[in-house]
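A.B. asks: okay, here's the prediction I keep looking at, along with the sequence it came from:
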Amino acid sequence: MLTGKQKRYLRKEAHSLKPILQVGKGGINENVIKQADDALEAHELIKVSVLQNNMEENENTAEQLTAGTKSNLVQIIGNTIILYRPSRNNRQIELPERGR
C-alpha cells in the first residue's frame, strides 16, 4: 500500500508519461493484463488510457488491472489510470520513505 506522500511523488513522475496501454471496447482480458504486467516490469510506472467505447466504469477497470497485475493504483484522472509496481529485476524508481 502506498502512502499519500508516495502517491504524490508518483503522480509527479507520471505527469510527463504518455499512455502505454489502451483499454477499449473489449475491456480487461488476459491479453490486456499480460501487456500491463510486462509494461510494469519494464517501466514500474505506467499510464493506461481508457477509450470512450469501454463499457466499464474507470474505477472497475482500474480495480481489475490492479488485481490482475498485483500493482498499486496511483490515480484515476479522467480516462487515464496510473499504475505502479516495483520491478523485480530492474528497479528504477526510488520512493520517498514511509512514515516520518
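C.D. replies: That came through fine.
A.B. asks: C-alpha only now, for contacts and for neighbours.
C.D. replies: Will do.
A.B. asks: the nearest residue to Q52 once chain neighbours are set aside - how many residues pack around it?
C.D. replies: Once flanking residues are discounted, Q52 sits nearest to G24: 7.3 Å by Cα to Cα, 6 or more residues apart in numbering. Close neighbours of G24, defined as other Cα atoms under 10 Å, add up to 15.
A.B. asks: would you mind measuring from G24 to N79?
C.D. replies: 11 Å (Cα to Cα, to the nearest Å).
A.B. asks: T61 now?
C.D. replies: For T61 relative to N79 (Cα to Cα), the value is 10 Å.
A.B. asks: next up, the contacts around the residue nearest to Q52.
C.D. replies: 50-54 (Cα atoms under 8 Å, 6 or more residues apart in numbering).
A.B. asks: included below, for side-by-side comparison, is a second structure:
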Amino acid sequence: MLTGKQKRYLRSLAHHLDPIFQVGKGGVNENMINQINDALEARELIKVSVLKNSLQDPDEAAEAILKGTKAELVQIIGHTIVLYKESKENKTIELPRS
C-alpha cells in the first residue's frame, strides 16, 4: 500500500510520461492486462488512457486493471490512469520512506 508521500512522489515522476495504453470500445480484456503487466515489469510506472468511446469509465477500467495486474493506483485524473508496480528484476524507482 502506497503512502500519501509515495503517491505524491510517483505523481511527480509520472507527470512527464505519455500514456502507453488506451482502453477503447472493447474495454479492458485479458490480453491488455497481460501487456500492461509486462510494461509495468519493464517500467514500473505507466499511464493508461481511457478513450471517450470506451464503455467503461476510468474508475471501472482502473479497477479491472488493478485486479488483473495487482498494481497500485497512483492517480486517476480525467481519462488518464497512473499505475505503479515494483519490478522484480529491474527496479529503478526508489520510493521515499513514509
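C.D. replies: Great, that's in hand. Remember, predicted model here, so these are calculated numbers, not experimental data.
A.B. asks: what TM-score comes out when they're superposed?
C.D. replies: Taking TM-score structural alignment, normalised by the length of structure 2 as the basis, the two superposed chains have a TM-score of 0.98; 98 aligned residues with a Cα RMSD of 0.6 Å.
A.B. asks: one step back: T61 and N79 of structure 1: who's more crowded?
C.D. replies: Counted by other Cα under 10 Å, T61 of structure 1 and N79 do not tie: T61 has more neighbours, with 17 against 14.
A.B. asks: now do the helices in structure 2.
C.D. replies: 4-14, 30-43, 58-69 (DSSP state H).
A.B. asks: return the most buried member of those helices.
C.D. replies: Of all the helices of structure 2, helix 58-69 has the most neighbours on average by mean count of other Cα atoms under 10 Å, namely a mean of 18.
A.B. asks: read off where it ends up in structure 1.
C.D. replies: Using TM-score structural alignment, helix 58-69 of structure 2 lines up with residues 58-69 of structure 1.
A.B. asks: restricted to buried residues, select the contacts of G24 of structure 1 in PyMOL.
C.D. replies: To isolate the buried members of the contacts of G24 of structure 1 in PyMOL, using 16 or more other Cα atoms under 10 Å:
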select buried, resi 50
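A.B. asks: let me know the closest of the contacts of G24 of structure 1 to I28 of structure 1.
C.D. replies: Proximity of the contacts of G24 of structure 1 to I28 of structure 1 was ranked by Cα to Cα; the top entry is N54 with 9.5 Å.
A.B. asks: list the residues that contact both of G24 and N79 of structure 1?
C.D. replies: 50-51.
A.B. asks: does A39 of structure 1 touch I46 like I think?
C.D. replies: Yes - A39 of structure 1 is in contact with I46 according to Cα atoms under 8 Å; the separation is 7.1 Å.
A.B. asks: report the set of residues contacting both of the two.
C.D. replies: Residues touching both A39 of structure 1 and I46 by Cα under 8 Å, 6+ apart: I20.
A.B. asks: once you drop chain neighbours, what's closest to the spatially most central residue of structure 2?
C.D. replies: Nearest residue to the geometric centre of structure 2 (Cα atoms, centre = their mean): L83, 2.2 Å. Spatially, and ignoring its direct neighbours in sequence, L83 of structure 2 is nearest to L73 (5.0 Å; Cα to Cα, 6+ apart).
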